[in-house]
Every structure is written in structure tokens, then in C-alpha cells.
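**Student:** Next one to model:
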Amino acid sequence: MPEPLRDVIARHGLQATKSLGQNFILDRQLLARIAAIPGSLNGATVYEVGPGPGGLTRALLDTGAKVVAVERDRRCLPALAELENEFPDCLRVISGDALEIDERREAGDGAHIVANLPYNVGTALLLRWLEGPWPPWWSSLTLMFQREVAERIVARPGSEHYGRLSVAAQWRSTPRIAMAVHRSSFVPPPKIASAVVHIVPAGEPPGVDPLVLEKLTAAAFGQRRKMLRSSVKGMPGALDALAELGIDSERRAETVSVEEYVALARRLS
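**Tutor:** Model prediction:
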């Protein structure tokens, strides 16, 4: 049996740091459930961000995965080094900032990304993985977020959570909330609940410039209380595109579907 994570943390004198967005999960059964969300990982490469003391890392290694883990907090490296010694051919730990790592070079095409993301960089990393050439270098994303962020990722038009992040996650991928995680599962407990989101790539709609879609949703949701005719009028051709597609310019951003934003972006591309 592996050493209890609480003992690993105590032995290495670790303490979650708020400035790094850290919250550790100690329940090995819960970690195993998270590691199982992508499906079979036996022989697959997994890219993990923010492994901390290595609880999820071990759960991933126990599936038979080969793990590339990036950790910014150097205090956690000795605990991770113990796992490297235990799984010498299956774990490689990189000391560094995930926002500055060339993930594709380190993990390779087809890797699965699985992470209890530091909350202070979670959204930035997600957007980074959702942008760029398509299909992406990763096969799936299994990521822990604050519950509110998770709801924004999967939100449908008309809901209070629907916004730019919803469109970015849904226009060429399929997200779902795979698991709710109670705040008591973490040390220290965060103030709000969390959830694990699972995302798989989908087909990319043809004829759409991702940068145009990004600018369109930024304009629309940047002034979400205003009608579209006011919020997107600064984009050349946007009002004509609304008319051509039969989208009422008096609607507000949160009522426009992902498919309609894609159609608008295609006209503007």
C-alpha cells in the first residue's frame, strides 16, 4: 500500500500556498476516480500540471500511464523525486512554470492532459490548450476547476454562466462536467466547490478564423448588457453579417448560440 498522502506531506513539510493556487487532495480513492475519467491510459502519455506532493500523479501511474509532470513549487520536488525512483521509466518531472513550457515538445502528440489545476492559472491554461491549430496535439483534457468556472465551460445559451469561455470550449470540442468535488476533499478546503471537466476535440467548422471568433465574442460579451448592434458595431462588417444571417441585432450576447457565433465568424473571416 502506498504511504498516506497526509504522511507524505507531513514528512516533507509541505503546506499548500495560496499564492500558487494550491489545494491538495488526500483521498486516494477520489484521485483514482479522477484518473479513470479519460478511459484507459495504459501505455498512454499523460501531461500533468501542478502535481504537488504527487497524489494524482501516483493514481495516473497506477493506470499504466507514462506521466510528464510540471511543477513550479520546488518544495514539492523531493516528494516527486521519490515517485520518479519508484516509477523510473514512467515518470518525468519538470521543474518550471506551466505557462512557459512547450508542452507538445515535452509530452508529444496524442498525450492526455490530466490535472488538478492551480486555480490562479487554470483558465489561462485551458484557453491556451483550446487555441491554435486543430486538431490539437492533445487527445483529451481532464481538469479540475472551481465549480463556477466548470459551469461556464459547459454553459448553454440563455444561462447566467454562458459567455466567451463557453464558446471557446464548445465551438470545436465537446466538454462535460465529469465529477463534482466537495470542498472538504481538499487541504486546505477552498471556499467554494470544485468540479472535474472532461473535454475531447471535435471537428473544426470550416472557413472560420479562430482569431475572428475570439474578437467577435470578446466584443459581444464585453458589453453583454447591450444589444448586439451596439456591442459588435466596432467590427467591420458585423452588422451586415447579422442581417445576412437573420440574427436579430437587438438580441444580447448570452442569447446567441455557439453555432450562430460560428456562422458570424465565418462571414467575417
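
**Student:** Going by C-alpha atoms from here, please, whenever you check contacts or count neighbours.
**Tutor:** Will do.

**Student:** Tell me where the stretch 151-269 of the chain has strands.
**Tutor:** Using DSSP state E, counting those that start in this stretch, the strands found in the stretch 151-269 of the chain span residues 173-181, 186-187, 194-201.

**Student:** got a list of contacts for the longest one?
**Tutor:** It stands for strand 173-181. 37, 147, 150-151, 153-154, 169, 193-203 (CA atoms under 8 Å, 6 or more residues apart in numbering).

**Student:** Look up the closest residue to residue 256, ignoring the ones flanking it.
**Tutor:** The shortest distance from residue 256 to any non-neighbouring residue, by CA to CA, 6 or more residues apart in numbering, is to residue 157 (6.3 Å).

**Student:** Here is the second sequence; please produce its structure so I can put it next to the first one:
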Amino acid sequence: MRPRPPAGRRSLSQAIAERIAALPPLRDEIAAAGLRADKALGQNFLLDLNLLDRIVRSIGLQPGDRVFEVGPGPGGLTRALLKTGAQVIAVERDARALPILQRLAAASDGALTLIHGDAMAVNARELAGEGAHIAANLPYNIGTPLLTGWLTQTPWPGWWRSATLMFQKEVADRIVAAPGTGAYGRLSVLAQHRAQVAIETILPARAFTPPPKVDSAVVRLVPKPAPEDVPVALLERVTAAAFGQRRKMLRQSLKGLPGGLEALAALGIDSTRRAETLSVNEFVALARVLHSSPADS
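**Tutor:** Purely as a prediction, here's the structure:
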């Protein structure tokens, strides 16, 4: 059981929550600002307060915890995060949303730090600090590159304690996919090698404004220790080769990877199998053998 936060901190959190509750409803803020979701920025706004609160509860935040948020837009998720007493560092590229977020920052009494910038370009570790959580309704067009960047940081585990992220459901399915399924691929192996992953909830398209063409899902990732003798860059090379020709047998897809066929033989992996049948542990084992072989030195 976690210790209860000091009474002063709890009362401060309550005061912030009350000030946020007194702000105009999100729909009114959006209408007054003339803010419309920009497809070029991959925007779809989630405004359902009950859904937002449910997502934030799944993180298990305590007052004073730091959260790094990407693409807050009009600040729906940001409001829910701030109501827990968390310190939020939000990076927003769209200047049109800044006035709404600045009013939210004022109401938060310093609990919200607003950065006008591109999440693909900022140094998240510097901004959020070690031990922060990540929470975001990720813009559809940069969600996968951002996650891949967070998962391939070295040394590992990285600066973040957990990541609670909204993706298109198709991407969420790829992250948690099991071997032998059509969704299983490079992202599945990387994510499951680096973190415990699970889909927390499914969000229907109608929950967003405007509704996208597909449903979304909230994925939670918690970093786990990774073997020091398996460089993640090498693991990515192995999966790139294997899944680059996923319809072919491994003896064909890995023949262009130096030492690949020898690694299969050393591990006793049938070379007539296809990439989608290998478990995460088998891919890691392949990378380990290659790393210890002269071909990788």
C-alpha cells in the first residue's frame, strides 16, 4: 500500500480540481476558439469526461507525480491528469490550442508546464525528468514513431515509469499481438521485449470529435528489465529481416542477415518456419547468438 500524501498536498490537489471544474466545458472552449481537428496533425479530440477520468485512474497517479503528455489539444486528458495532483509537462504543436491550454495552466497554479513544440523534436527526458509517466492521446500520424523511440532508448530501462497511450485500435492490436496472429510483427516483438503491455480499454470512434473512421484503444506499457547481452538495435535488425518477407520461410528471409542461418541452426529453430510463428523469446535468442558471433563484431 502506498503512503497517503500529506494533508497539505491533498488539499492543494482538491483546490486545483475545483478550479479546473470551474473552467468552461471543453466543447465551449473549442467553439469559442474556433478550434477544429486538423487531419494533417492527426488530431481527434476526446471530450468524454468519464472516459478521460477512467483512463487516468488506470495510471495510478499520486499527487506530485510527473506526467509527460504529447498533443493535449484542447486539454481534455490534461484536465483529468491535473485533477489527480500530478505535475504535467505538455507538448503541443498546434498554436491554435495554446490559449485554451494557457487558461488551464493558470487554473492549475503551476502544475501544468506548457511547451509549444514538436514532440518528435523535443528532448522528453530533459523536459519530464527521470521517473515520469507518459500519458497521451497520440496524434495518429506520429504515434508509432514516438513509441518506437521511447522503447529503443539506451540505457534501459529509460526515463519513463509507465506509458498510457491512445492509438488506432489496429496499432494497439499490433503492440499486444501474440505469435501466430496476423497482427504480430516487429512492433509486437519490440514492445513486448521491453515492456509489459496490455490494452486497458477500447474507445469507439463516436467517443471522439470528429469521429475518426476507426476505433481506438488505450494501451498501457510498463518497462521491464531487458537482457544486457541483447542490443535492441540488433534485435530490430533481426525482426526487420524476418518480417520484411513474412510470407517466406526463415531460411529465405534471414539469408541476407549475416550469421542468420547459422543462428537458427545453433538454436535448433526449424528454418522452414515463418517469422510470425517465432515467440519474442526466440527472436531475443537469435539476437543473442548473433551478438556473440564474429559476424556481429
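
**Student:** Post the TM-score for the overlay when you can.
**Tutor:** After superposition, the two chains reach a TM-score of 0.98 (TM-score structural alignment, normalised by the length of the first structure), with 269 aligned residues with a CA RMSD of 0.8 Å.

**Student:** which residue lines up with residue 174 of the first structure in the second structure?
**Tutor:** Matched to the second structure by TM-score structural alignment, residue 174 of the first structure sits across from residue 196.

**Student:** Just give the number of residues close to its match.
**Tutor:** If you count neighbours by other CA atoms under 10 Å, residue 196 of the second structure ends up with 14.

**Student:** What separation do you get for residue 255 of the first structure and residue 158 of the first structure?
**Tutor:** According to CA to CA, to the nearest Å, residue 255 of the first structure and residue 158 of the first structure sit 5 Å apart.

**Student:** same question but for residue 223 of the first structure, I mixed them up
**Tutor:** Distance check for residue 223 of the first structure against residue 158 of the first structure: by CA to CA, it reads 15 Å.

**Student:** how about residue 209 of the first structure, what's its partner in the second structure?
**Tutor:** So residue 209 of the first structure corresponds to residue 231, using TM-score structural alignment.

**Student:** Need the residues that contact stretch 150-158 of the second structure.
**Tutor:** Residues from elsewhere that reach stretch 150-158 of the second structure, judged by CA under 8 Å, 6+ apart: 130, 190, 191, 194, 223, 224, 225, 226, 232, 233.

**Student:** how about residue 140 of the first structure, what does it touch?
**Tutor:** 38, 111, 112, 113, 198, 199, 200, 201.

**Student:** whoops, I mixed them up, residue 192 of the first structure
**Tutor:** For residue 192 of the first structure, the contact set (CA under 8 Å, 6+ apart) comprises 146, 147, 183.

**Student:** from those, which ones fall inside helices?
**Tutor:** residue 147 (DSSP state H).

**Student:** Shared with the second structure, which of the contacts of residue 192 of the first structure?
**Tutor:** Here is what carries over to the second structure from the contacts of residue 192 of the first structure, by both residues aligned by TM-score structural alignment, their matches' CA atoms under 8 Å: 146, 147, 183.

**Student:** Among those, which one is most surrounded by other residues?
**Tutor:** Top of those by neighbour count (other CA under 10 Å): residue 146, with 22 neighbours.

**Student:** How much space separates the nearest residue to that one once chain neighbours are set aside from residue 19 of the first structure?
**Tutor:** Of all residues not flanking residue 146 of the first structure in the chain, residue 194 sits nearest, at 4.3 Å (CA to CA, 6+ apart). Distance, residue 194 of the first structure to residue 19 of the first structure, by CA to CA: 18 Å.

**Student:** Tell me which of those two has more neighbours.
**Tutor:** residue 194 (21 against 9).

**Student:** if I line the two up, what does that one land on in the second structure?
**Tutor:** With TM-score structural alignment defining the correspondence, residue 194 of the first structure maps onto residue 216 in the second structure.

**Student:** wait, residue 146 of the first structure sits on residue 195?
**Tutor:** Yes: Residue 146 of the first structure lies in contact with residue 195 (CA atoms under 8 Å); the separation is 6.2 Å.

**Student:** rewinding a little: just flag the most distant two among the contacts of residue 140 of the first structure.
**Tutor:** 111 and 198 (14.1 Å; CA to CA).

**Student:** for residue 207 of the first structure, what are its contacts?
**Tutor:** Contacts of residue 207 of the first structure were listed using CA under 8 Å, 6+ apart, and they are 266, 269.

**Student:** redo that, cut-off 10 Å
**Tutor:** Contact analysis of residue 207 of the first structure by CA atoms under 10 Å, 6 or more residues apart in numbering lists 262, 263, 265, 266, 267, 268, 269.

**Student:** Out of the residues you listed, name the ones that lie in helices.
**Tutor:** Among those, DSSP H puts 262, 263, 265, 266, 267, 268 in helices.

**Student:** Quick one: map the fourth one onto the second structure.
**Tutor:** Residue pairing (TM-score structural alignment): residue 266 of the first structure is matched to residue 288 of the second structure.

**Student:** who's in contact with that match?
**Tutor:** Going by CA under 10 Å, 6+ apart, residue 288 of the second structure touches 227, 228, 229, 230, 231, 234, 235, 263, 282.

**Student:** Just give me the closest of the residues you listed to residue 114 of the second structure.
**Tutor:** Using CA to CA, residue 231 comes nearest to residue 114 of the second structure of the contacts of residue 288 of the second structure, at 34.8 Å.

**Student:** Please tell me how far the closest one sits from residue 194 of the second structure.
**Tutor:** On the measure of CA to CA, residue 231 of the second structure and residue 194 of the second structure end up 11 Å apart.

**Student:** Would you mind telling me which of these two has more residues around it?
**Tutor:** residue 194 (21 against 16).

**Student:** What's the biggest helix in the first structure, counting residues?
**Tutor:** Under DSSP H, the first structure gives helix 210-222 as its longest helix.

**Student:** returning to what we had before: separation between the match of residue 174 of the first structure and residue 219 of the second structure?
**Tutor:** Counting by CA to CA - residue 196 of the second structure and residue 219 of the second structure are separated by 10 Å.
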